[in-house]
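In: no sequence on this one, just coordinates:
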């Protein structure tokens, strides 16, 4: 089985010099001790004996051990310090071990570790208030889940019950989660092995200008043709049969390709015209990743439902949710909603969310993400594209960027085929790790997605390592 997310491939074996280092000093003077390294080796042994990993063929997989993390850095099982330019799975938005969030979890654990979801708890109530204040329009009601996949599952369930319809429209080149419905809604190869064509999902072609499915040569053409395609799909599938359209505002693992001008507004108009619930999947793009609290804020579009997870509490404790409009809330005012979770609104997770949102606000992380994208990451990647013929496209915003690596700019032949990796990509990734950077890679792309509060100097270091590694990609350009 091909590894989809090469971020979690094993780190290549360190050289002898790196092995000789038993300690690595952290920013506050702490060290990675021989005892920690020994514990890490034991953890690796137990992992290989007992842990079944996601999205992997279990036999050949040799996962990297992490023994410590702080700010934008992690330390691996050999004691090497790596800049986390992946934010793990693009969820550690405020970095690792933020003291305010760690303290909030500790304080909550001391007072109330867990309580069933039918009871009120102050952490959940406050988290819901803060989220409702940040979401656009009248998305003032929050249903908490354990993560993004079940948030999308519940959003679709709400839409179906609200409309009395069944079908759901979803774009190809998308990812919405690994549970049964969510993975069928997904539009990338991770769906293939789990697709039984029985979930009422209809996929449509996305607006993706670099590899346009519509022969578009300009942004305006891409928008117009993609919207016409979507309108045709709605007509051919029968508007009265379609409960919802779910769309990642800015697709994440599918390629960080923002919608062309006018596209998102056009989707909102089409769904409103036909009474189709518009679900904005902001699981990865939300909570500051694009330089706004939510990516929809860039286009001033209000969905009917908005799903979130990951950045809501920087992944410190599992949490996701659905922000619900007044109209859909009213459907369930006097009608039982047939769904729930034992850990919905878990106190530890919600306390972490309150602390995360508060820290992001007080420390200006949203504006900082916008500035990093505009002044540091974007210009550096654009400059690299002028020097590296292996870069076919650069795109992104905030701390959410991707470069597509190609063998030929004219033909746009990817450095790794859609749905897999390649020896060429593996060499680039290994070079970045050897240079001290943990990257996020998928298919033929490198994603530049550091924590939103990463210091400029560290971001520039990560970009310099990427720049150097791209010399390997250039070797394969024809």
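Out: Great, that's in hand. Predicted model only: the values in this text are computed from it and were never measured.
In: rest of the way, CA atoms for contacts and neighbours
Out: Noted.
In: please, where are all the helices along the stretch 151-300 of the chain?
Out: 180-185, 219-237, 263-273 (DSSP state H, counting those that start in this stretch).
In: what comes up buried for the last one?
Out: Buried positions in helix 263-273, judged by neighbour count with 16 or more other Cα atoms under 10 Å: 263, 264, 265, 266, 267, 268, 270, 271.
In: and for the longest one?
Out: By 16+ other Cα under 10 Å, the buried positions in helix 219-237 come out as 219, 221-227, 229-231, 233-234.
In: use this one as the comparison:
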């Protein structure tokens, strides 16, 4: 590393607080450029972005349509109050409505990210229903702000506790580590639904405003719901007058092989929250898609939601550029092809590596559950603690081989850009396979000393 870049790295370590990290352990390459499926550091090293950043850069890096949309908007107008109407905001909202699962259409309330979107969805649900309680999975992440952090069902919520009132968590289906001791998907679905029904009974469903779910649980394991589970949750909501909100911050914009996961999974919610892929993460933008029948509620009563940067001109212009790219290149559907490549490649890795307990996924969104022992299913990193030395070793070894991947707990998230080629993906999986082989053969691993 050159002296100037070394100085910059030292300045970063000295002055920047890195999210979710013990600061003395925080380190990484100095990324200065991105192109297609790759990131480049200050020394010219190239890294295949096998997790699309944080499951966000769906279009890959440097997509021309999005960059030009940002440049053109910056030359015209960088900011105007959300109280004013704006051309790109209107066009993007129309495009989102056309991409949504409701024949009646939808309206969008824009935010700067997913956490704000989830908090605003809660507020809207409470305003619409006049109820207060909200249910969410234990294994979930909905953001780290006060309200979204309370919705979150894993340890990242602890620092924000006690949080907002009225949020109740329940267990969702997860057959590999079933909280219901199920032996197959049908059993897991039935038992999970009976559990939810019981929780509703004891919370009084007439007091519940909404159930908020990730249609495929994201950073907490890439948990694809058993067939029929979401549809039956929808039936429960209909029976009790509860609104169903899908948090599609990760699953939206082609990640599962459709514009939204709700469409691929065949279950229609009442609201969809989004962020990340809406601009391919080029500019921060999020929002709440509200089906028209509910959005009309606010034609006669105030919508008590607002942000300085709601529908920011640069952000919505980026979103419009991204939407055009998704449609022109057929990228909402391309994840179905990537899904075929991933099943083939990851199943081969599973046969070769004793460290892989389970492969699961949908579209271009897969998780590798890593274990010390396939029989006991002991995780390679505990869910309630920071990443284990073994997972940190894997991360660093992969970076050394030119591959970036996002790990959460003992699960590696494989969610490449939707523009990745089969050759690029195959090369990344080969590097992953070699790294897993080296870890398994490392004597210090079996002695617990890595």
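Out: Okay, I see it. Please read all numbers here as calculations on a predicted model, not as lab measurements.
In: TM-score for these two?
Out: Remark: TM-score between the superposed chains equals 0.95 [TM-score structural alignment, normalised by the length of structure 2]; 442 aligned residues with a Cα RMSD of 1.5 Å.
In: which strands or helices does the biggest strand by length in structure 2 pack on?
Out: If you go by DSSP state E, structure 2 has its longest strand at strand 365-373. Judged by 3 or more Cα pairs under 8 Å, 6 or more residues apart in numbering; DSSP states H and E, the packing partners of strand 365-373 of structure 2 are strand 356-362, strand 378-379, strand 411-414.
In: list the residues that contact the residue nearest the centre of structure 1.
Out: Closest to where the C-alpha atoms of structure 1 average out (Cα atoms, centre = their mean) is residue 284, at 3.2 Å. Counting by Cα atoms under 8 Å, 6 or more residues apart in numbering, residue 284 of structure 1 touches 90, 91, 252, 308, 309, 310, 311.
In: top of these by neighbour count?
Out: Highest neighbour count within the contacts of residue 284 of structure 1, by other Cα atoms under 10 Å: residue 309, with 30 neighbours.
In: how near is the residue mapped onto it from structure 2 to residue 126 of structure 2?
Out: Matched to structure 2 by TM-score structural alignment, residue 309 of structure 1 sits across from residue 275. Between residue 275 of structure 2 and residue 126 of structure 2 the distance is 22 Å, computed by Cα to Cα, to the nearest Å.
In: the aligned residue in structure 2 for residue 447 of structure 1 - how many residues pack around it?
Out: Aligned by TM-score structural alignment, residue 447 of structure 1 pairs with residue 413 of structure 2. Using other Cα under 10 Å, residue 413 of structure 2 has 26 neighbouring residues.
In: distance of residue 413 of structure 2 from residue 365 of structure 2?
Out: For residue 413 of structure 2 relative to residue 365 of structure 2 (Cα to Cα), the value is 7 Å.
In: list residues touching both of those two?
Out: With Cα under 8 Å, 6+ apart as the test, residue 413 of structure 2 and residue 365 both reach residue 222.
In: thought residue 188 of structure 2 was touching residue 176?
Out: No: the criterion here is Cα atoms under 8 Å, and residue 188 of structure 2 misses it with residue 176 at 9.9 Å.
In: run the chain-centre distance for stretch 255-270 of structure 2.
Out: Offset of stretch 255-270 of structure 2 from its chain centre (Cα atoms, centre = their mean, to the nearest Å): 14 Å.
In: list the buried residues of it.
Out: Here stretch 255-270 of structure 2 shows 255-265, 267-270 as buried, counting by 16+ other Cα under 10 Å.
In: cool, and stretch 132-152 of structure 1?
Out: 132, 135-136, 138-152.
In: before we move on, what about stretch 311-329 of structure 1?
Out: So for stretch 311-329 of structure 1, counting by 16+ other Cα under 10 Å, buried means 311-325, 328-329.
In: how about the counterpart of residue 327 of structure 1 in structure 2, secondary structure?
Out: Per TM-score structural alignment, the equivalent position to residue 327 of structure 1 in structure 2 is residue 293. For residue 293 of structure 2, the secondary structure call by DSSP: H, G, I helix; E, B strand; the rest coil comes out as helix.
In: which residue packs closest to residue 293 of structure 2, ignoring adjacent ones?
Out: residue 104 (7.6 Å; Cα to Cα, 6 or more residues apart in numbering).
In: just give me the neighbour total for residue 131 of structure 2.
Out: So residue 131 of structure 2, with other Cα under 10 Å, has 17 neighbours.
In: can you tell me how far residue 407 of structure 2 sits from residue 415 of structure 2?
Out: In this structure, residue 407 of structure 2 and residue 415 of structure 2 are 11 Å apart, going by Cα to Cα.
In: I'd guessed residue 79 of structure 1 sits against residue 37; true?
Out: Yes: Residue 79 of structure 1 lies in contact with residue 37 (Cα under 8 Å); the separation is 6.8 Å.
In: many thanks, I have nothing further to ask.
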